[in-house]
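**Student:** Provided below for reference: sequence and predicted model.
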Amino acid sequence: MSDITASAFVRQDLVPERAAPVKTTGLVGFLRTRLFNSPTNILITIVSALLLWFVLVPTIKFLLIDAVWSGKDRTACLAENAGRSVGACWPFIQAKFSQFIYGFYPEPERWRVNLTFLLAAILLLPLLIPRLPAKGINAGLFFLAFPAVAFFLLHGGGLQGFGVSWTAGLLSGLASSVAEAGSALSRAGASLGESTAIAGSLLKWLGWLVVQLGVALHYLITPLTWLREQIQMSGRPVWTDLAVTAAIVSILLFWLNGGTRAGWRPLITSLATFAGIGTIIAMMGLDRGGLPVVDTRLWGGLLVTLVVSVTGIVASMPVGIALALGRRSSIPLIRVFSTTFIELWRGVPLITVLFFATYMLPLFLPTGFSVDGLMRALIGIALFAGAYQAEVIRGGLQAIPRGQDEAASALGLSWWQTTGLIVMPQALRHVIPGLVNSFIALFKDTSLVSIVALFDLLGQLRASFSDPAWATPSTLFTGFAFTGLIYFTFCFGMSRYSLFVENRLNAHRRN
């Protein structure tokens, strides 16, 4: 019985072959699974292909196929002279290339710009490669030493007027300005009538307080002023300034690090650093007037674009971190100030900030003290970008669980240690895309500095259009295509590198 039952379920013929599985790898698999897997995707694919055909093909034809590659003036880029349809006029770019890079920087001194670019690349590339050692020394050279060297390379001049002498002069002007402001407040309070007696008394009291502040500043800087006079009488103020500064800074570092109990390393490091500074001063001749001065009004092109963007990016980060921490502070005064600052600077356009920094900031400076026009624009851009960075960083701070602060407190860590070693590194890792997005936006917004008489890359491009020797129908499109490629190269590079950093820092989260 069991044999009959078992034989009833035994298959006597072969099972039919199954169809081959659908290919999901390679080009065919990609087309089948991504582009043509549904009627909607098929329609979108066809429309996208048509758009690319009608956009990319004419662009490639204009930039490469029909382009003019050689010529001495506009005649080479005219259709009637070329005997065919004319695309991009690349001889125009060749003729104006130095203007796009250097602006009106004197040609004999352009080696200084090239050297600055080279030093920036040498110091920046090791920072971007994670496996290379000595990141601390490299970062110190790039963020601290390089800006000073770049300033004297690009601007020229010596160290006369800097150091103790410059500080004493600035503080003296500040004390005089404060005293004058207090006197003006007192006079305004005295001029008010009896109907506003309370307001008048308040103004007179405030004016008296400001005057006393100016007097206090004057007495505080008296020793510094005496030291300035002695330095000027020495005949070699640069080296005397450097020696005095080195002694003051080294002693302060030695004392703040616990004196002999912590060893002599801080003192030796500080003295070695100032010895390196002295070597650079001697090599560049800064004690003898330095290089010829090139006014910032002659700077332009890619030089100004990089100076403004890099300075804005680097300077806005500490401003943003400070404001983000201040907005989360438990101290009401700091929190209100940070919130007001952020909302005020985010509530006005960058054009307004540039106009204010260029034309109104000098009105608030002490008497006899002036700031270069490019420096004023840099200050305005750094503060403006810092307000946006603050909100991005604050978003990262809010993503950190509160338990980490409590655990750090339980371990006995101070607020500074908790913030610097635990909270802030994680917060910055969370907001890398937002920070880089702000950096890219700032890099492109540098084109707005042309409204305050700073000719960046786009400013020089627009200035070159006025040259009648290159006035052709294709010159305008060629120039904007060239600058667009430059902007795209920098922005795309920042975007790709940020993606690399984000993947590297979040490697522990991948399965």
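**Tutor:** Arrived safely.
**Student:** For the rest of this, base every contact and every neighbour count on C-alpha atoms.
**Tutor:** OK.
**Student:** which element is the most centrally placed residue in the chain on?
**Tutor:** The centre of the chain sits closest to Ile313, judged by Cα atoms, centre = their mean, with a distance of 1.6 Å. Assessed by DSSP states H and E, Ile313 sits inside helix 302-327.
**Student:** which secondary structure elements does that helix contact?
**Tutor:** Where contact means 3 or more Cα pairs under 8 Å, 6 or more residues apart in numbering; DSSP states H and E, helix 302-327 is packed against helix 90-102, helix 332-346, helix 373-398, helix 432-445, strand 455-456, helix 457-464.
**Student:** Can you say which of those is packed in most?
**Tutor:** Among the helices and strands packed on helix 302-327, ranked by average contacts under mean count of other Cα atoms under 10 Å, first place goes to strand 455-456 (a mean of 28).
**Student:** Please work out which residues outside that one touch it.
**Tutor:** Contact with strand 455-456 is made by Gly103, Trp299, Gly300, Gly301, Leu302, Leu303, Val304, Thr305, Thr446, Ser447, Val449, Ser450, as judged by Cα atoms under 8 Å, 6 or more residues apart in numbering.
**Student:** second one coming, line it up with the first:
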Amino acid sequence: MSKAVVTDEKLPDLPPPSNTVGPVHWVKENLLSSPGNIALTIFAAWLIYMLVPGTLDWTIISAVWAGGADACRANPEAACWPFVWTKWEQFIYGFYPAESRWRVDFAMLLLVVGIAYLMIEKTPGKRYMGLFMLVIYPIIAWILLYGSVFGLEEVKTNKWGGFSLTLVIALTGIVFSLPIGVVLALGRRSNMPAIRSICVVFIEFWRGVPLISVLFMSSVMLPLFLPEGVSFNDLLRALIGVALFSAAYMAEVVRGGLQAIPKGQYEGADSLGLSYWQKMRLIILPQALKIVIPGIVNTFIGLFKDTTLVLIIGLLDLLGTVQAGIADPNWSIKSVPYTGYAFTALVFFICCYGMSLYSRKIEEKLHTGHKR
């Protein structure tokens, strides 16, 4: 017969039951918790079994890693990575002059350093660095890439290409689409009918046409409406089209965040005597933008992938330079096209997944207990 013991001392915590922790519990809770989950788990395991071994064998195990085109011809049923090593500079710089590629490298280095500075926690002067990256850096990058000033040789934009051109288009669209989208979202919710109508027409027009049509319009039709002797650079036309197209989608994302803010926040700001712009800048927009971080980043990721469409107007981004390399008769090998597209997919996945990871970190940092 056991005896009851009464004590004022704190007893040590007991470990949790063995059936509520560990990998076995995780499998039961997440993979085998119901008949439907069991069926989905079996189906996913079958897909992995069918796809992953063959993919790993083609891309890594049996792939050709060294040598040239002859080595790939000897093994045409596996990935031909020497194609990527040989065309590497073309994939990065396009047809940018070799003697001036240091300018592209320096612009990319500034970009990486600036982004890393903003991502590292507790670094001083982040506000000023953010302003530098938004305002000063684009000017520096354009001077470095285009030249014609400070003794730099001019490099026409038709020689730009590869991954560097992809970054130029994507970053320009990202930098300009967010502020324009915020203004359009505020305008669509304005009490002034003229402002609201203009914003509604703008948003619905750009959302109602595909990006391919926008690029064709900017490249082929726009010059017909310009005065004689006035012209825009092909790349500049594409940048404007991509930025305005993305801004229309961004406006709807931001508008969703504005509508999610409780009415009491607006009334509280009005009761403090704040002006419209003070209310938006200090109270409403910070909350709205925090809510729609996933939607904003989703739009950015879509924009980054849509940069490949500039190929149809003659601008060779990363995908365009890869296709140009595939067309090289010296690399007329069965596995070369698949290798080139696999390389392109990997680069885009790394960039897009990096943006997704960073957005999740921002969400975790900014959420204030309302996250479900």
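**Tutor:** Cool, got the structure. Note that the structure is predicted; figures quoted are calculated from it, not measured.
**Student:** just to revisit the earlier point, which residue, other than its chain neighbours, is closest to the equivalent of the residue nearest to the centre of the first structure over in the second structure?
**Tutor:** Mapped onto the second structure by TM-score structural alignment, Ile313 of the first structure lines up with Ile174. Once flanking residues are discounted, Ile174 of the second structure sits nearest to Phe300: 6.3 Å by Cα to Cα, 6 or more residues apart in numbering.
**Student:** rewinding a little: among the contacts of strand 455-456 of the first structure, which pair sits farthest apart?
**Tutor:** Gly103 and Thr446 (15.2 Å; Cα to Cα).
**Student:** what about these two, which has more around it?
**Tutor:** The neighbour comparison of Gly103 of the first structure against Thr446 (other Cα atoms under 10 Å) goes to Gly103, with 26 against 23.
**Student:** if I line the two up, what does the more buried one land on in the second structure?
**Tutor:** Applying TM-score structural alignment, one finds that Gly103 of the first structure aligns to Gly94 in the second structure.
**Student:** surely that match meets Val322?
**Tutor:** No - assessed by Cα atoms under 8 Å, Gly94 of the second structure is found out of contact with Val322, at 9.5 Å.
**Student:** and the alignment partner in the second structure of Ala134 of the first structure, how many residues sit next to it?
**Tutor:** For Ala134 of the first structure, the aligned residue in the second structure is Gly125 (criterion: TM-score structural alignment). Counted with other Cα under 10 Å, the burial measure for Gly125 of the second structure works out to 10 neighbours.
**Student:** Would you mind measuring from Gly125 of the second structure to Ala107 of the second structure?
**Tutor:** 21 Å (Cα to Cα, to the nearest Å).
**Student:** next one: Ala141 of the second structure
**Tutor:** Per Cα to Cα, Ala141 of the second structure is found 5 Å from Ala107 of the second structure.
**Student:** and if you look at Ala69 of the second structure?
**Tutor:** Distance from Ala69 of the second structure to Ala107 of the second structure, counting by Cα to Cα: 33 Å.
**Student:** next one: Ile301 of the second structure
**Tutor:** Ile301 of the second structure sits 22 Å away from Ala107 of the second structure, taking Cα to Cα as the criterion.
**Student:** Same check on Gly314 of the second structure?
**Tutor:** 24 Å.
**Student:** Look at the two and report which has more neighbours.
**Tutor:** A direct count of neighbours by other Cα under 10 Å for Gly314 of the second structure and Ala107 places Ala107 higher, at 20 against 13.
**Student:** sec struct for Arg131 of the first structure, please.
**Tutor:** Classification of Arg131 of the first structure by DSSP: H, G, I helix; E, B strand; the rest coil places it in coil.
**Student:** Run through the residues that contact it.
**Tutor:** For Arg131 of the first structure, no contacting residues are found, by Cα under 8 Å, 6+ apart.
**Student:** Where in the first structure does stretch 297-314 of the second structure fall?
**Tutor:** The aligned range for stretch 297-314 of the second structure in the first structure is 436-453, by TM-score structural alignment.
**Student:** For the matching stretch, measure first residue to last.
**Tutor:** So stretch 436-453 of the first structure: terminal residues 28 Å apart, Cα to Cα.
**Student:** outside of that stretch, which residues touch it?
**Tutor:** 297, 305, 308-309, 312-313, 350-351, 354-355, 358, 377, 385, 388-389, 455-459, 487, 491, 494-495, 498.
**Student:** what about the nearest residue in space to Lys156 of the second structure that is not next to it in sequence, how many residues close to it?
**Tutor:** Counting by Cα to Cα, 6+ apart, Tyr146 is the residue found nearest to Lys156 of the second structure once chain neighbours are left out, at 6.5 Å. Neighbourhood size, Tyr146 of the second structure [other Cα under 10 Å]: 17.
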